[in-house]
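# Return atomic coordinates for the entry below.
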Amino acid sequence: MANDGEFKRDQNYITTRITADGRDGYPVEPGRYRLVIARACPWANRAAIVRRLLGLEDVLSMGICGPVHDERSWTFDLDPGGKDPVLGIERLQEAFFKRDPEYPRGITVPAIVDIPTGQVVTNDFAQITIDMSLEWTAHHRDGAPELYPERLRDEIDDVASKVFKDVNNGVYQCGFATSQEAYDEAYRRLWDRLDWLSDRLAGRRYLVGDTITEADVRLFTTLVRFDAVYHGHFKCNRHKLSEMPVLWAYTRDLFQTPGFGDTIHFPQIKEHYYVVHKTVNPTGIVPAGPDESGWLTPHGREELGGRPFGDGTPPRPPIEAERVPGPGEGASTAKPAH
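Down below sits the predicted model:
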């Protein structure tokens, strides 16, 4: 937290990469690595979506932490015995300390762990999804979409940078500001950018090009959490997402696209934010709303054209161990991945 009350995100991550040629010492190998996420976390949600869209479930297993953590780290409390069934650890912290016993920074998701050594390879969330697209191509499913096409990368990077600064991170800068001035500035930038995005998406179905790209994945994970947590909990309350016609329709369109909404667990999202952030919500009370039924209503975005997967096809349904309850199915805990 800066002296002026502005929230400053620590963006120093373990940047080792898993690549096709193994140049960082970690070659792409089916079954060697485990992606660790939490359903609650928007940054981890990106990796879960991209893994689904590209069909990497059979080559990159996924561990799922519970929605609540303490100052030490995320825990595997959803799994039998409170241990990840593949890594055999109770806390993600253990994988970070195997890599560096003096690891000084936050224990974050998503993280990819090398199963043979039990060491974390990387928690660089922005690079993880790009590498899934570019380095794991030999293991993509038939019909996998091109989420980071070379011809559009400059535009995707430009849009994604704006979205990160003002929206993905902007909601946190609103919620964790400790001065009125810092909050007001973050609030202004957030809504200026959301208005810009609304204008951009008014006449086009997706952010860049006519198919889903990395840019859409990055925006979706913030917008899908907006009414449930950011509007009230983080004081981002000019409008609800459901009161912004273009962005509400856009987000519903993606939510109803295989690979997006089937990664979203609203009860865990709410539990994380309202329970963990004691400085923002000291009572720890988790709100009952909002009503989730609207997520499945018609969005009308097909009229704008575009093809979600380009020349590809939708991903298969989630494997049973990774299925989440859909809107209206209740607050049951997601089944752990094995």
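# make it CA atoms for all contacts and neighbour counts henceforth
Noted.
# can you count the residues close to residue 246?
22 (other Cα atoms under 10 Å).
# Could you report the distance from it to residue 158?
21 Å (Cα to Cα, to the nearest Å).
# just residue 119 next, same as before
33 Å.
# The two: which is more packed in?
A direct count of neighbours by other Cα under 10 Å for residue 119 and residue 158 places residue 119 higher, at 20 against 11.
# how about the strands in the stretch 1-150 of the chain?
All strands of the stretch 1-150 of the chain, identified by DSSP state E, counting those that start in this stretch, fall at 33-38, 61-65, 111-114, 119-122.
# Select the longest helix from the protein.
helix 180-201 (DSSP state H).
# Flag every buried residue along it.
Within helix 180-201, the residues scored as buried using 16 or more other Cα atoms under 10 Å are 182, 183, 186, 187, 189, 190, 191, 193, 194, 197, 198, 201.
# Dump those into TSV; add distance to residue 42 as well.
TSV is the format used below for the buried residues of helix 180-201 (distance: Cα to Cα, whole Å):
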residue	distance to residue 42
182	23
183	21
186	19
187	19
189	20
190	17
191	19
193	18
194	17
197	19
198	20
201	21
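# can you list contacts of stretch 89-103?
With contact meaning Cα atoms under 8 Å, 6 or more residues apart in numbering, stretch 89-103 is reached by 72-77, 82-84, 107, 113, 118-121.
# How far off centre is that stretch?
22 Å (Cα atoms, centre = their mean, to the nearest Å).
# Ends of it, what's the gap?
Stretch 89-103 end-to-end distance (Cα to Cα) = 17 Å.
# next up, for comparison:
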Amino acid sequence: MSEITLNYASPVDLDAYGRYRPGGRPGLRYPFQGRITDDGTGEFPAEPGRYHLYVAAVCPYAQRAAIVRSLKGLQDVVSLSYVDDDRDGRGWAFRERRGADPVNGFATLRQAYEATEPGFDGHVSVPVLWDRRAGLIVSNNFPDITLDLGARFGGDPEVDLYPEELRPDIDALNARIYEYANTAAGRVASATTEAGYHEARRPVIAFLEELDARLAGRRFLFGSAITESDVRLWPTLLRFDLSDNPAARISERPLTAFPNLWAYARDLYQHPAFRGNTDFSALSVPDGETDPWRIPVEPSHADWNQPHRRAAL
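Purely as a prediction, here's the structure:
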């Protein structure tokens, strides 16, 4: 195997490259949707050392993939590296802060997309699951990546994030988590009228209240074990008080005012797989002016190490 030349992109330069835009490629926003198989068949069979995961510390969807990799104990099976926290019009890039690309020596992640589809002009997203052997992207479809990491590579047999008997219920809850948690801040923030703003934020608050009640009598969303739903919800909770709520002005109540939900969030954070894949320095605090009719919300730095007292549930 030839030695990889490690390259770094030049510093972020908004004057030269502008702000990031997803490009004009028609079709799916996440077009690479290969799936890993665990029976030795298909284009992408599960093989130790064959696949690499590109992630960003700032991206909640990428953080989910890194967490699943750790929960399943796949650190020696699927390698991982980080792109830089900041981007300009070139998209995600490799810089000294997070390290070089150890697999291909790319300076920008767009090079991985262009290696897979020459002339690619679409959304350069993370996470990306890369096939070292074929030299192309397996998937940039973030929901599939966590499911395949959780079920196709073996790993810790005691960790089943997607139990067969719970899959319909997990899928149904995941759809609501995506609608009312993962994508909620962007939808509330984009409201252009006071009426539209309140219409957008009310169901989000109702969902937080529903989750708080659900977690009163169970440790995790489906009982005593962590599932895919917990992994999908948690990065949004992590960002709620520090960035999402202050930016979008969703709720007068911070996460810390939902007692069961806040204790649950701390419980997950204090698990090594969640804590070990969290970098608070990458989570941005919003600033600047906002619409006068939005409720006032200030960023809140909570104590995530406070005892959760949920182990007995």
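# sorry, back to before: with respect to residue 240 of structure 1, which of the strands of the stretch 1-150 of structure 1 lies nearest?
strand 33-38 (24.5 Å; Cα to Cα).
# Average offset of the closest one relative to structure 2?
Compared with structure 2 after fitting, strand 33-38 of structure 1 deviates on average by 0.7 Å (mean Cα distance after the TM-score superposition for structure 1).
# so that strand aligns onto which residues of structure 2?
Using TM-score structural alignment, strand 33-38 of structure 1 corresponds to residues 51-56 of structure 2.
# so stretch 194-205 of structure 1 matches what in structure 2?
The aligned range for stretch 194-205 of structure 1 is 208-219, by TM-score structural alignment.
# List the contacts of that stretch.
221, 224, 225, 258, 259, 260, 261, 264, 310, 311, 312, 313.
# how about a cut-off of 7 Å?
For stretch 208-219 of structure 2, the external contacting residues (Cα atoms under 7 Å, 6 or more residues apart in numbering) are 221, 224, 258, 260, 261, 264, 310, 311, 313.
# can you map out the helices along structure 2?
All helices of structure 2, identified by DSSP H, fall at 14-17, 60-71, 110-116, 142-151, 167-177, 184-189, 194-214, 228-239, 245-248, 259-269, 272-275.
# which one of the ones you listed lies closest to residue 161 of structure 2?
helix 228-239 (5.0 Å).
# just to revisit the earlier point, return the members of the contacts of stretch 89-103 of structure 1 classed as buried.
Buried among the contacts of stretch 89-103 of structure 1 by 16+ other Cα under 10 Å: 73-77, 82-84, 107, 113, 118-121.
# ok, residue 158 of structure 2 - how many residues close by?
9.
# residues in structure 1 matched by stretch 253-273 of structure 2, start to end?
Under TM-score structural alignment, the match for stretch 253-273 of structure 2 is residues 239-259.
# Return the set of buried residues in the matching stretch.
Those would be 241-242, 246-259, for stretch 239-259 of structure 1 by 16+ other Cα under 10 Å.
# what's the answer for stretch 282-293 of structure 2, then?
Result for stretch 282-293 of structure 2 [16+ other Cα under 10 Å]: buried residues 283, 285.
# Over to stretch 121-130 of structure 1?
Buried residues in stretch 121-130 of structure 1 (16+ other Cα under 10 Å): 121, 122, 123, 124, 125, 127, 128, 129, 130.
# So what does the first one match up with in structure 2?
What that stands for is residue 121 of structure 1. Under TM-score structural alignment, residue 121 of structure 1 pairs with residue 138 in structure 2.
# Run a quick neighbour tally on residue 119 of structure 2.
So residue 119 of structure 2, with other Cα under 10 Å, has 11 neighbours.
# middle-most residue in structure 2, spatially?
Nearest to the mean C-alpha position of structure 2, by Cα atoms, centre = their mean, lies residue 61 at 1.7 Å.
# show me the contacts for that residue.
Going by Cα under 7 Å, 6+ apart, the list of residues near residue 61 of structure 2 reads 127, 142.
# and residue 86 of structure 2, what pairs with it in structure 1?
Using TM-score structural alignment, residue 86 of structure 2 sits opposite residue 68 in structure 1.
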